[in-house]
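Student: just need the structure, nothing else, for what follows:
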Amino acid sequence: MRGWVVRWLANIIAIIITAAIVPGFEVTVTGAIIGSVFLGIVNAIIRPVIIVLTLPINILTLGLFTLVINGLMLWLTASVIKGFDVSGFWAAVLSALIISVVSAVLSWVVKDQHEQ
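Tutor: The predicted structure is shown next:
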């Protein structure tokens, strides 16, 4: 349970950091918290279906189409959650990429600190 909470907090921080970096991506703290939960649900339920449906395109692009899918999932989250705003498709793709990288780094740092 503790690992899940740490990853969730890392995702919230990653969303807030990304909003500070990427023009066209804006969140409130409440939007980041609720958006993180909703994005997690979307990534767990909808994203796998989209990945399977777009498998031929993903194979042709050597997996790069996954970035587009991640952007679409972020854009979907922004369309549902108030206080979680993405101004365009490419802002969503860039934001999704940065959120993934920052979240992975934060999770790795926290994991290393927890193991020591």
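
Student: from here on, contacts and neighbour counts on C-alpha atoms
Tutor: Fine.

Student: which other helices and strands does the longest helix anywhere in the chain contact?
Tutor: Identified as the longest helix of the chain according to DSSP state H is helix 89-115. Contact analysis of helix 89-115 by 3 or more C-alpha pairs under 8 Å, 6 or more residues apart in numbering; DSSP states H and E lists helix 2-21, strand 25-27, helix 65-80 as its packing neighbours.

Student: okay if I get the ones you listed as a markdown table plus mean neighbour count and distance to Phe89?
Tutor: Output for the helices and strands packed on helix 89-115, formatted as a markdown table (neighbours: other C-alpha atoms under 10 Å; distance: least, C-alpha to C-alpha, whole Å):
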| stretch | mean neighbour count | distance to Phe89 |
| --- | --- | --- |
| helix 2-21 | 18 | 15 |
| strand 25-27 | 21 | 10 |
| helix 65-80 | 20 | 7 |
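
Student: I have a second one here; can you model it like the first so I can compare?
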Amino acid sequence: MRFIIEILLTGLAFFIGASFLVPGVHIDSYGSAIIASVLIALANATIGFILRLLTFPINFLTLGLVSFIITVLMVLLVDNMMTSFNTSGFISAAFLAIIVALLKAIFNAIAGEKE
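Tutor: All right, here's what the predicted structure looks like:
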């Protein structure tokens, strides 16, 4: 159940971030935001994981900056896969990644961690 709630909140974060906070990003609907967030999570779990393993020494030296760049590249990959999710380039995708991470942190702080 927690997994489904996490997906819905991530979709909400994408929809809010894209619709209101980040210029240059457009998502057609909340359903498209959920699909985009799931695809980005899958891309990060597969391709992103492999890229993070290959770039670990550089990632270590840059204190995680390369990991953030990989996440932005996964957002751009999903942008190319979907017609209902559009970004205007790397900078808007980077701002979207930052806003979504901040919104997810706020949602998790409000919901609280249950163990």
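
Student: before we move on, the earlier item: JSON lines for the helices and strands packed on helix 89-115 of structure 1, including distance to Val101 of structure 1?
Tutor: Putting these into JSON lines (distance: least, C-alpha to C-alpha, whole Å) gives the following:
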{"stretch": "helix 2-21", "distance to Val101 of structure 1": "8"}
{"stretch": "strand 25-27", "distance to Val101 of structure 1": "16"}
{"stretch": "helix 65-80", "distance to Val101 of structure 1": "12"}
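
Student: ok, now how distant is Val78 of structure 2 from Phe60 of structure 2?
Tutor: Per C-alpha to C-alpha, to the nearest Å, Val78 of structure 2 is found 26 Å from Phe60 of structure 2.

Student: residue contacts, the closest residue to Leu8 of structure 2 other than its chain neighbours?
Tutor: The spatially closest residue to Leu8 of structure 2, leaving aside those adjacent along the chain, is Ile34, at 6.5 Å (C-alpha to C-alpha, 6 or more residues apart in numbering). Contact analysis of Ile34 of structure 2 by C-alpha atoms under 8 Å, 6 or more residues apart in numbering lists Ile7, Leu8, Thr10, Gly11, Leu12, Phe14.

Student: who are the contact partners of the fourth one?
Tutor: This means Gly11 of structure 2. Residues near Gly11 of structure 2 by C-alpha under 8 Å, 6+ apart: Tyr30, Gly31, Ala33, Ile34, Ile35, Ala36, Ser37.

Student: now, the residues you listed that are in helices?
Tutor: Counting by DSSP H, the part of those found in helices is Tyr30, Gly31, Ala33, Ile34, Ile35, Ala36, Ser37.

Student: tell me the one of these nearest Gly48 of structure 2?
Tutor: Distance to Gly48 of structure 2 across these (C-alpha to C-alpha) is lowest for Ser37, with 14.3 Å.

Student: give the closest residue to that closest one in space, chain neighbours not counted.
Tutor: Ser37 of structure 2 sits nearest to Gly11 (C-alpha to C-alpha, 6+ apart), 5.7 Å away.

Student: next one: Leu76 of structure 2
Tutor: Distances taken as C-alpha to C-alpha, 6+ apart place Ala93 nearest to Leu76 of structure 2, at 6.7 Å, with adjacent residues excluded.
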